[in-house]
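**Q** Need a 3D model of the following:
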Amino acid sequence: MFFSFLKKRLLVSLSLLLVSTFSFAESKVDAQSVASISKKMQQISLQVTSIKESKVEGLYEVLTNSGIYYVSKNAQYLIYGSIYDIDNNMKNITESSLASLRQNKLKAFSNDMITYKAANEKHVITVFTDTSCAYCQKLHSEIADYNKLGITVRYLAFPRAGLNSSEYNIMTSIWCASDPKSAMDKAMKRQSLDPKQCANTIKEQYELGLFFGVRGTPAIVLEDGSLKPGYLPATKLLQQLEGK
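**A** Down below sits the predicted model:
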């Protein structure tokens, strides 16, 4: 596993606090640094999408297939975590970067989602789910409550045990069923499904979740692109959606 690899290499995983003494750099990343960082990230099975100066002097913000990481300019040290701006009401700089990316990337999966639409739709959430997850089952059992409050629920698959797991096969059977919603309802009740195979995007959905920072299920993406880990009852979720 990637994170056990990080531990073995004694790489630092933490959240940074931005203090006023840190400078804000905007210069372009030189080609040598890009090549060096990309090579190092490949060694730990991360594919680099982009590299730019971070808000902290001496650190690059590196966008990968598994989210955002921060890397020292000599490409020796890697930090996995969030940067906060103390002077800006503890704004999560990392989350702000990811939120806009999530909004854009979800658009490509709009036709791959299993959707429970609210009749009086006011809000739309996207939930990364795993039918073997107890809190995913609880959330699903309350779908009617979310819908009554005007919350449309869209599902993407995130088999927690990975792409070679029995849960991956169940998710595939759901998405390949002639009636995916009915199959989802059965699977969430731990009822058996007829095995199905078809062209599907379960792998891509799972990888999207990793990129978004999903580490467990359920994981809820709100309309603004923010990620809320874990189960939230309908009333509390509505409060968050409406900023109350």
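
**Q** hey, let's count contacts and neighbours off CA atoms from now on
**A** Noted.

**Q** what's near enough to touch the residue nearest to the spatial centre of the chain?
**A** The chain has F212 as the residue nearest its centroid, 2.5 Å off, counting by CA atoms, centre = their mean. By CA atoms under 8 Å, 6 or more residues apart in numbering, the residues touching F212 are 66-67, 98, 102, 227.

**Q** try 7 Å this time
**A** Going by CA atoms under 7 Å, 6 or more residues apart in numbering, F212 touches 67, 102.

**Q** Count residues in the vicinity of the closest residue to S27 other than its chain neighbours, would you?
**A** Nearest residue to S27 in three dimensions, chain neighbours excluded: E53, at 6.7 Å (CA to CA, 6 or more residues apart in numbering). If you count neighbours by other CA atoms under 10 Å, E53 ends up with 20.

**Q** How much space separates the residue nearest to the centre of the chain from L156?
**A** Relative to L156, F212 is positioned 12 Å away (CA to CA, to the nearest Å).

**Q** how about the helices in the protein?
**A** Along the chain, the stretches classed as helices by DSSP state H are 2-8, 31-43, 93-106, 134-141, 143-148, 166-176, 180-188, 202-212, 234-241.

**Q** What's the separation between the residue nearest to S27 and I202?
**A** Taken as CA to CA, the span from E53 to I202 is 33 Å.

**Q** try A119
**A** 28 Å.

**Q** neighbour-wise, which of those two wins?
**A** Neighbours were counted for A119 and for I202 using other CA under 10 Å; I202 has more, 20 against 12.

**Q** Which residues are in contact with that one?
**A** 157, 172.

**Q** How many neighbouring residues does the closest residue in space to K196 that isn't next to it in sequence have?
**A** Sequence neighbours aside, S173 is the residue nearest to K196 in space, at 4.4 Å (criterion: CA to CA, 6+ apart). Around S173 there are 22 other residues, counting by other CA under 10 Å.

**Q** S173: what's it in contact with?
**A** Listed by CA under 7 Å, 6+ apart, the contact partners of S173 are 195-197.

**Q** among those residues, who's most crowded?
**A** K196 (15 neighbours).

**Q** One more sequence to fold, the one below, so I can look at both together:
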Amino acid sequence: MKLKHYIVAMSAAVMLVGTGLTIAQTPQETAVKKLVEPRLADGIKVDSVTKTPYAGLYEVRVGSEVLYTDEKAQYLFIGNVIDAKNGVNYTKARTDDLSRVKFSDLPLESALKMVKGDGKRVIAVFEDPNCGYCKRLRKTLAGMDNITVYTFMYNILSEDSAVKSKNIWCSADRNKAWEDWMLNGKAAAPAQSNCVTPNDKILALGQKLRVNGTPAIFFADGSRVPGALDAKGLEEKFASLHNVKVN
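**A** Here you go, the predicted structure:
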């Protein structure tokens, strides 16, 4: 695949979103940005260029994606920078940081809420009602305790996803309707036409947060994990957050 085509595909996948922040750059970083931006695909805008402490590389940030170049922008490096001594993946650490959210800013009133046990362990999950991996995750969550799950019904997989979400949202017991569908394949009764849902709001939110697939799990520290974790993976993640300050 040609480099320009790769960058187009990459940027389309992450859905570029401005952060509203202005980051001061050194003259050299500004110069590298001016050199590298015209060499990317047409219309691709570089959010920032930052000199890294390794190998003389400059980080080129496009949305939440990261690539690298040299000081003359003659070469572009797409992939992970890993410390050969300790195995630390600097690129993953950086992209994880860029993809963090402020959990308290999520519109939780627009989500389904399930509480089990003391509910102290909190996650928010973006799920499509037609997503097989979401159903697998739902089975995992059903077997866990002491957890609060906020579910944003994120309709991106098929035309009737929004219909199914509306029927569930407009049910007398939303959580039961969601569980019945995701765990047992029992569809909710058709909603009345005047029932208002947050479907459009959640779709816009997911796009803003660059949620490109379901499920997507957000933890209380703002970190995210794309895909369906199993029970062991979730427990390990919760354990790692035990002493982390929630933002």
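
**Q** Now check structure 2 for the residue matching the residue nearest to S27 of structure 1.
**A** E53 of structure 1 maps onto K51 in structure 2, with residues paired by TM-score structural alignment.

**Q** circling back: gap between the aligned partner of the residue nearest to K196 of structure 1 in structure 2 and D83 of structure 2?
**A** By TM-score structural alignment, S173 of structure 1 lines up with K166 in structure 2. From K166 of structure 2 over to D83 of structure 2 the distance is 48 Å, taken as CA to CA.

**Q** what's the spacing between the counterpart of D85 of structure 1 in structure 2 and L98 of structure 2?
**A** Aligning on TM-score structural alignment places D85 of structure 1 opposite D83 in structure 2. Distance check for D83 of structure 2 against L98 of structure 2: by CA to CA, it reads 20 Å.

**Q** Let me have the helices of structure 1 in TSV, extended by distance to I125 of structure 1.
**A** Listed next are the helices of structure 1 as TSV, based on distance: least, CA to CA, whole Å:
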stretch	distance to I125 of structure 1
helix 2-8	29
helix 31-43	32
helix 93-106	11
helix 134-141	12
helix 143-148	10
helix 166-176	19
helix 180-188	16
helix 202-212	14
helix 234-241	9
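
**Q** L222 of structure 1: which of those is closest?
**A** Nearest of these to L222 of structure 1, taken as CA to CA: helix 234-241 at 7.2 Å.

**Q** Report the angle between that closest one and helix 134-141.
**A** Here helix 234-241 of structure 1 points in a direction 90 degrees away from that of helix 134-141 (axes from the mean of the first three to the mean of the last three CA atoms, to 10 degrees).

**Q** what does helix 234-241 of structure 1 contact?
**A** Here helix 234-241 of structure 1 makes contact (CA under 7 Å, 6+ apart) with 145-146.

**Q** Identify each buried residue in it, please.
**A** 234, 237-238, 241 (16 or more other CA atoms under 10 Å).

**Q** chain center to stretch 194-210 of structure 1, what's the gap?
**A** Distance of stretch 194-210 of structure 1 from the chain centroid (CA atoms, centre = their mean, to the nearest Å) equals 15 Å.

**Q** Pull up the distance across it, start to finish.
**A** 28 Å.

**Q** Same question for that stretch: list its buried residues.
**A** Of the residues in stretch 194-210 of structure 1, those buried (16+ other CA under 10 Å) are 201-203, 205-210.

**Q** Could you do stretch 104-118 of structure 1 as well?
**A** 106, 112-118.

**Q** now what about that stretch, what contacts it?
**A** For stretch 104-118 of structure 1, the surrounding residues in contact (CA under 7 Å, 6+ apart) are 147-148, 150-156, 180-181.

**Q** now those residues: which count as buried?
**A** Of those, these count as buried by 16+ other CA under 10 Å: 147, 150-156, 180-181.

**Q** just checking, which of those belong to strands?
**A** Of these, the ones assigned to strands by DSSP state E are 151-156.

**Q** The residue nearest to S27 of structure 1 touches Y69, doesn't it?
**A** No: taking contacts as CA atoms under 7 Å, E53 of structure 1 lies outside contact range of Y69: 11.8 Å.

**Q** intersection of neighbour lists for those two?
**A** Listed as contacting both E53 of structure 1 and Y69 by CA under 7 Å, 6+ apart are E61.

**Q** Identify the residue nearest L18 of structure 1 in space, chain neighbours excluded?
**A** In space, L18 of structure 1 is closest to D85, 4.8 Å off (CA to CA, 6+ apart).

**Q** Please read the previous query as pertaining to A99 of structure 1.
**A** Nearest non-adjacent residue to A99 of structure 1, counting by CA to CA, 6+ apart: G225, 4.1 Å away.

**Q** do the same with F158 of structure 1
**A** Y206 (4.8 Å).

**Q** Equivalent analysis for L40 of structure 2, please.
**A** Counting by CA to CA, 6+ apart, K4 is the residue found nearest to L40 of structure 2 once chain neighbours are left out, at 5.8 Å.

**Q** What of F77 of structure 2?
**A** Y68 is the one closest to F77 of structure 2 (CA to CA, 6+ apart), at 4.9 Å.

**Q** Now check structure 1 for the residue matching that neighbour.
**A** Match for Y68 of structure 2 (TM-score structural alignment): V71.

**Q** I figured its match hits V56, correct?
**A** No: taking CA under 7 Å as the definition, V71 of structure 1 is not a contact partner of V56, at 10.7 Å.

**Q** Looking at those two, which has the bigger crowd around it?
**A** Ranked by neighbour count (other CA under 10 Å), V71 of structure 1 and V56 place V71 first, with 23 against 19.

**Q** For the more buried one, give me its contacts.
**A** 59-62, 77-79.

**Q** Name the member of these with the most neighbours.
**A** Highest count within those by other CA under 10 Å belongs to Y60, 25 neighbours.

**Q** ok, that residue - contacts?
**A** Taking CA under 7 Å, 6+ apart, we find Y60 of structure 1 in contact with 51-54, 70-73.

**Q** Could you check how far it is from Q43 of structure 1?
**A** Y60 of structure 1 is 18 Å from Q43 of structure 1, by CA to CA.

**Q** Determine which of the helices of structure 1 approaches T126 of structure 1 most closely.
**A** Closest to T126 of structure 1 of the helices of structure 1 is helix 93-106 (CA to CA; 8.6 Å).
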